[in-house]
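Colleague: mind looking at a prediction? Sequence and model below.
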Amino acid sequence: MSGSEGGPGAAGADGGPRSRRGIPRGLPGALAVTALLALYVWQIAGRGLAMLRSGEPLLIGIGVGVLVIPLLVIGLIAREYRLAATVQRMADTLAADGELPVDDLPRSPGGRIDRAAADAAFEPRRAAVEEDPDDWRAWYNLAFAYDAAGDRGRARAALRTAAGLYRR
């Protein structure tokens, strides 16, 4: 999620925010994995339907399970694509307003963010969310502060909160 990973805070060759032109770096891979999953679901669905048609109670039960699990996976993937699209729209809005977070924290020679600097940058972001918990911009910035601090789980949760507020 940090700018060094090509996320919304990434800079273009000129140092400014990257424009929306071209295909995002991760999109071809995500589409390829999704296509493979679709092929897998199609194959599994055929097997599940065959089990349902067998008339055997045990096979019918297994067939239902075989059909339900891929549907759950498809739902989770759709949820992630929706989040990614919303995060991109939020980043575009922030970039247009000149408020896109910049990853300028000091790093070790190996590229790791200095923990003390990340912790210091985190506090104002947390305070902004406490001050206005309905501000999607504050949650977006908090997500990137969590990411810099190495807490990817909370970063993702904060992005989900920001996206929910943004969609209102």
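Modeller: Received, thanks. Numbers count the residues shown, from 1 in each chain.
Colleague: all contacts plus neighbour counts: C-alpha atoms, from now on.
Modeller: Fine.
Colleague: so how far is residue 140 from residue 103?
Modeller: Using CA to CA, to the nearest Å, we find residue 103 at a distance of 14 Å from residue 140.
Colleague: following element in sequence after the helix ranked longest in the chain, please.
Modeller: Longest helix in the chain, counting residues (DSSP state H): helix 57-96. Using DSSP states H and E, the helix or strand that follows helix 57-96 in sequence is helix 115-131.
Colleague: one step back: report the distance from the longest helix of the chain to the chain centre.
Modeller: 12 Å (CA atoms, centre = their mean, to the nearest Å).
Colleague: what packs against that helix?
Modeller: helix 27-53, helix 152-167 (3 or more CA pairs under 8 Å, 6 or more residues apart in numbering; DSSP states H and E).
Colleague: ok, structure two:
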Amino acid sequence: MARPRRGLVPALALTALLVLYTWAVATRGVALVRTGDPAGIGIGAAVLVVPLVVIGLIAREWLLATRVQQMADELAEAGELPVDTLLRSPGGRIDRAAADEAFGTARAAAERDDAGWREWYHLAFAYDAAGDRRRARHALRTAAALRKTA
């Protein structure tokens, strides 16, 4: 039985809102182009670039999300999915020393010459636990690229 995807509904809702916004911007751009005025055409054409960029970014994020979920499913099936066992304060904050230790281990594994997507996935998990979302996403993109070529 497939496990529920908790983040799917909010992601779909946000995507729907972005699509509505993109449609609204695109219709304004088309209206400007249709004025026939050179300035309106220029501004309208520039405005139409925004929806194209947004659509590209949305597609890129959904593709990454799909690949990350496939990797997570594969790791879970193999019993290799990372589990957050880091020590926490009574307030729920991760203990810095424990996070640093886990991060060091994951980084060393990912930096090996023979490191594969699994090591990069684990490094992304360590980055996320350390609160570095930007590097976590980069590590996930690296993991997805390595898995695609494997």
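Modeller: All right, it came through fine. Remember, predicted model here, so these are calculated numbers, not experimental data.
Colleague: circling back to that earlier point, most tightly surrounded among the helices and strands packed on helix 57-96 of the first structure?
Modeller: Among these, ranked by average contacts under mean count of other CA atoms under 10 Å, first place goes to helix 152-167 (a mean of 18).
Colleague: so where is that one in the second structure?
Modeller: Helix 152-167 of the first structure lines up with residues 133-148 of the second structure when matched by TM-score structural alignment.
Colleague: corresponding residues in the second structure for the longest helix of the first structure?
Modeller: Going by TM-score structural alignment, helix 57-96 of the first structure lines up with residues 38-77 of the second structure.
Colleague: that older thread, is it possible to get JSON lines of the helices and strands packed on helix 57-96 of the first structure that adds distance to residue 64 of the first structure?
Modeller: Below are those laid out as JSON lines (distance: least, CA to CA, whole Å):
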{"stretch": "helix 27-53", "distance to residue 64 of the first structure": "7"}
{"stretch": "helix 152-167", "distance to residue 64 of the first structure": "31"}
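Colleague: find the residue closest to residue 132 of the first structure in space, skipping its chain neighbours.
Modeller: What sits nearest to residue 132 of the first structure in space, not counting adjacent residues and going by CA to CA, 6 or more residues apart in numbering, is residue 138, at 7.6 Å.
Colleague: what's the helix or strand for that neighbour?
Modeller: Residue 138 of the first structure is part of helix 136-148 when elements are defined by DSSP H and E.
Colleague: now that helix against helix 57-96, angle please.
Modeller: Computed with axes from the mean of the first three to the mean of the last three CA atoms, to 10 degrees, the direction of helix 136-148 of the first structure lies at 110 degrees from that of helix 57-96.
Colleague: what lies in contact with helix 136-148 of the first structure?
Modeller: Residues outside helix 136-148 of the first structure that contact it (CA atoms under 8 Å, 6 or more residues apart in numbering): 1-2, 94, 101, 113, 118, 121-122, 125-126, 128-129, 132-133, 152, 154-159, 161-163, 165-166.
Colleague: give me the mean distance between that helix and the second structure.
Modeller: When the second structure is overlaid, helix 136-148 of the first structure sits 0.7 Å from its aligned residues on average, using mean CA distance after the TM-score superposition for the first structure.
Colleague: what comes up buried for that helix?
Modeller: 136-148 (16 or more other CA atoms under 10 Å).
Colleague: and if you look at stretch 35-47 of the second structure?
Modeller: Residues of stretch 35-47 of the second structure classed as buried: 40-41, 44-45, 47 (neighbour count, 16+ other CA under 10 Å).
Colleague: gap between residue 137 of the first structure and residue 164 of the first structure?
Modeller: Plainly put, residue 137 of the first structure is 11 Å away from residue 164 of the first structure if you go by CA to CA.
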